[in-house]
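**Student:** here are the coordinates; sequence isn't available:
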């Protein structure tokens, strides 16, 4: 690997990591806005998404330039492709955070569901931890850690199932809360989708480190793994 290619990959790595941390913050701010019914915070999340989108485009342009002009081989090629592919998932995580923020603005009332909000908070913390560990696996080029992070997504799925059951019970107790409960269910589903995107990121981490294209959590659709 030439010194020029090494430097280019170093810049891509730094940009990708910064994007990942920015997306993690967006997740936190969006779910906090929803839990606190804070429209101002929600609008800030929506406004901040433009910078994340621009970062994804900038990383894509830089990556394509490296591929075209320097024609990296082997591990260098994989490092560039990991950024190209995984940054798309980070951008989509940001889009999901925006969707959570928009759901805050659509809440019919400021009526909260404290017990459900607590479960959402637990899901949010678990997802942030998952994403940050995925970024750590990326920086350290540790495929085994990436696989462990992907496995933790099954916990997120179980949390979603538990939260959904809780919401159904809340609806049975007070049908007037139907609109609010629907919003909580939408947000929970968006968080579950974010977990799926983090798994995609870890799959690209494995590729970057080993050259293997893998599908992690292939048994995820087995309900026994999610509900058991």
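**Tutor:** Perfect, thanks for sending it. Note that the coordinates shown come from a computational prediction; the quantities given were computed from them, not determined experimentally.

**Student:** please count neighbours and contacts with C-alpha atoms only from this point.
**Tutor:** Noted.

**Student:** where along this structure do the helices fall?
**Tutor:** 3-36, 39-70, 74-106, 114-140, 143-151, 153-173, 178-210, 223-227 (DSSP state H).

**Student:** let me have those in a markdown table, extended by mean neighbour count.
**Tutor:** Output for the helices of the chain, formatted as a markdown table (neighbours: other CA atoms under 10 Å):
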| stretch | mean neighbour count |
| --- | --- |
| helix 3-36 | 19 |
| helix 39-70 | 17 |
| helix 74-106 | 22 |
| helix 114-140 | 19 |
| helix 143-151 | 20 |
| helix 153-173 | 18 |
| helix 178-210 | 22 |
| helix 223-227 | 13 |
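
**Student:** distance to residue 217 added to these, as TSV?
**Tutor:** As requested, those are exported to TSV (distance: least, CA to CA, whole Å):
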stretch	distance to residue 217
helix 3-36	22
helix 39-70	26
helix 74-106	17
helix 114-140	14
helix 143-151	6
helix 153-173	8
helix 178-210	8
helix 223-227	10
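
**Student:** and stretch 66-80, how far from the chain's centre?
**Tutor:** 26 Å (CA atoms, centre = their mean, to the nearest Å).

**Student:** with stretch 204-224 instead?
**Tutor:** The answer for stretch 204-224 is 16 Å, by CA atoms, centre = their mean.

**Student:** what's the end-to-end length of that stretch?
**Tutor:** For stretch 204-224, the first-to-last residue distance is 27 Å (CA to CA, to the nearest Å).

**Student:** kindly report the same for stretch 173-184.
**Tutor:** Stretch 173-184 end-to-end distance (CA to CA) = 16 Å.

**Student:** so how far is it from its chain's centroid?
**Tutor:** 26 Å.

**Student:** for residue 223, see how far away residue 43 is.
**Tutor:** Residue 43 is 37 Å from residue 223, by CA to CA.

**Student:** once you drop chain neighbours, what's closest to residue 96?
**Tutor:** residue 190 (6.0 Å; CA to CA, 6 or more residues apart in numbering).

**Student:** test my guess that the one you found contacts residue 102.
**Tutor:** No: if you go by CA atoms under 8 Å, residue 190 and residue 102 don't touch, sitting 11.7 Å apart.

**Student:** list the contacts of the closest residue to residue 12 other than its chain neighbours.
**Tutor:** Of all residues not flanking residue 12 in the chain, residue 59 sits nearest, at 6.6 Å (CA to CA, 6+ apart). Residue 59 makes contact with 12, 15-16, 83-84, 87, according to CA atoms under 8 Å, 6 or more residues apart in numbering.

**Student:** in TSV, list those residues along with distance to residue 55.
**Tutor:** Formatted as TSV, these follow (distance: CA to CA, whole Å):
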residue	distance to residue 55
12	11
15	8
16	8
83	12
84	11
87	9
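
**Student:** use this one as the comparison:
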């Protein structure tokens, strides 16, 4: 399935750059096979969970298959969106320099997709972390294409339609890079049974210190993928209140501790003493 998606991404951008509507249509038609593959993998995974009650490594493997196949299917959807952009084009003014950037961005994203598939097969968490860092370069490509497209449209109104399409295609490629990063996170989970959420929570909520404790192996009935995927969303409101927050579903625990300024605490205690 991964190779099917990698091929779809590559062909969709080649079709866009070369104005090849035939290949673009092939990408669109091919998406049905990718969707079918994702459904089959998901169905098989649920059957194994229900009938075999896997634990520890086996459970993590099944969860990772489900999540990775879902991310791959979404990548294919973005490839289809690029292919549809090719079919929509009807001889509008093109900008070769920006198309070259899009081509380079596509090659880089395809390299990420191919590398993450190898890391997944090897369960190589070190490579997964390195691949995830490659997403920063994808973001740089996007920012450059965005800037150049806006300037081109401002300078020449005839490029508005093609410039808008460039922005869409760059956005689709940037999102594919994000999905590659998601798969990297699941490879780390498969190898270690841990999610590295500390930095993400620090940045999102402005916390000074975060400790995440995640133990998915103590109860085979806990479907840990949902907890892992949506925990941050569930905590978004409650994390702002209190110094320590513990949330538990079954035997899976996320503990988030936030340090408050010690001086502020001391002032509060002194204030209470004065009131007494």
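**Tutor:** Thanks, I have the structure now. What you are looking at is a predicted structure, and each value in this text was computed from that prediction instead of being measured.

**Student:** what's the TM-score here?
**Tutor:** Taking TM-score structural alignment, normalised by the length of the first structure as the basis, the two superposed chains have a TM-score of 0.84; 203 aligned residues with a CA RMSD of 1.8 Å.

**Student:** before we move on, the earlier item: now do the same contact list for the residue nearest to residue 96 of the first structure.
**Tutor:** Residue 190 of the first structure neighbours (CA under 8 Å, 6+ apart): 96-97, 99-100.

**Student:** still contacting in the second structure, which of the residues you listed?
**Tutor:** Compared against the second structure with both residues aligned by TM-score structural alignment, their matches' CA atoms under 8 Å, the contacts of residue 190 of the first structure retain 96-97, 99-100.

**Student:** for those, which one is nearest residue 172 of the first structure?
**Tutor:** Closest approach to residue 172 of the first structure among those (CA to CA): residue 100, at 24.4 Å.

**Student:** against residue 54 of the second structure, how distant is the aligned partner of residue 124 of the first structure in the second structure?
**Tutor:** Residue 124 of the first structure maps onto residue 106 in the second structure, with residues paired by TM-score structural alignment. Between residue 106 of the second structure and residue 54 of the second structure the computed distance is 38 Å (CA to CA).

**Student:** residue 162 of the second structure now?
**Tutor:** 51 Å.

**Student:** ok, now residue 245 of the second structure?
**Tutor:** In terms of CA to CA, residue 245 of the second structure sits 30 Å off from residue 54 of the second structure.

**Student:** quick check: closest non-adjacent residue to residue 199 of the first structure.
**Tutor:** residue 150 (4.9 Å).

**Student:** the one you found against residue 194, yeah?
**Tutor:** No: counting by CA under 8 Å, residue 150 of the first structure stays clear of residue 194, with 12.0 Å between them.

**Student:** before we move on, the earlier item: mind putting the kept ones among the contacts of residue 190 of the first structure in JSON lines, distance to residue 160 of the first structure included?
**Tutor:** Shown next, in JSON lines, are these (distance: CA to CA, whole Å):
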{"residue": "96", "distance to residue 160 of the first structure": "16"}
{"residue": "97", "distance to residue 160 of the first structure": "16"}
{"residue": "99", "distance to residue 160 of the first structure": "17"}
{"residue": "100", "distance to residue 160 of the first structure": "15"}
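
**Student:** out of the residues you listed, which is nearest to residue 118 of the first structure?
**Tutor:** Out of those, the member with the shortest distance to residue 118 of the first structure (by CA to CA) is residue 100, at 16.0 Å.

**Student:** so who does the closest one touch?
**Tutor:** 30-31, 34, 186-187, 190.

**Student:** tell me the counterpart of it in the second structure.
**Tutor:** By TM-score structural alignment, residue 100 of the first structure lines up with residue 82.

**Student:** can you tell me how far its match sits from residue 173 of the second structure?
**Tutor:** 9 Å.

**Student:** same check, this time on residue 158 of the second structure
**Tutor:** For residue 158 of the second structure, the distance to residue 173 of the second structure - CA to CA - is 24 Å.

**Student:** repeat for residue 229 of the second structure
**Tutor:** Distance from residue 229 of the second structure to residue 173 of the second structure, by CA to CA: 22 Å.

**Student:** repeat that for residue 87 of the second structure.
**Tutor:** Following CA to CA, the distance that separates residue 87 of the second structure from residue 173 of the second structure is 18 Å.

**Student:** equivalent analysis for residue 23 of the second structure, please.
**Tutor:** Applying CA to CA to residue 23 of the second structure and residue 173 of the second structure gives a distance of 18 Å.

**Student:** same check, this time on residue 79 of the second structure
**Tutor:** 8 Å.

**Student:** kindly report the same for residue 67 of the second structure.
**Tutor:** According to CA to CA, residue 67 of the second structure stands 20 Å off from residue 173 of the second structure.

**Student:** got it, and residue 126 of the second structure?
**Tutor:** For residue 126 of the second structure relative to residue 173 of the second structure (CA to CA), the value is 24 Å.

**Student:** now do residue 62 of the second structure
**Tutor:** 27 Å.

**Student:** residue 109 of the second structure now?
**Tutor:** 7 Å.

**Student:** now stretch 77-87 of the second structure on the first structure. Mean distance?
**Tutor:** Aligned to the first structure and superposed, stretch 77-87 of the second structure gives a mean residue distance of 0.6 Å (mean CA distance after the TM-score superposition for the first structure).

**Student:** same thing with stretch 164-181 of the second structure?
**Tutor:** Counting by mean CA distance after the TM-score superposition for the first structure, stretch 164-181 of the second structure comes out at 0.6 Å.

**Student:** show me what residue 136 of the second structure aligns to in the first structure.
**Tutor:** Counting by TM-score structural alignment, the partner of residue 136 of the second structure is residue 154.

**Student:** correct me, but that match touches residue 218?
**Tutor:** No: between residue 154 of the first structure and residue 218 there is no contact under CA under 8 Å: 11.0 Å.

**Student:** who touches the aligned residue in the second structure for residue 91 of the first structure in this structure?
**Tutor:** Matched by TM-score structural alignment, residue 91 of the first structure corresponds to residue 73 in the second structure. Taking CA under 8 Å, 6+ apart, we find residue 73 of the second structure in contact with 5, 34-35, 38.
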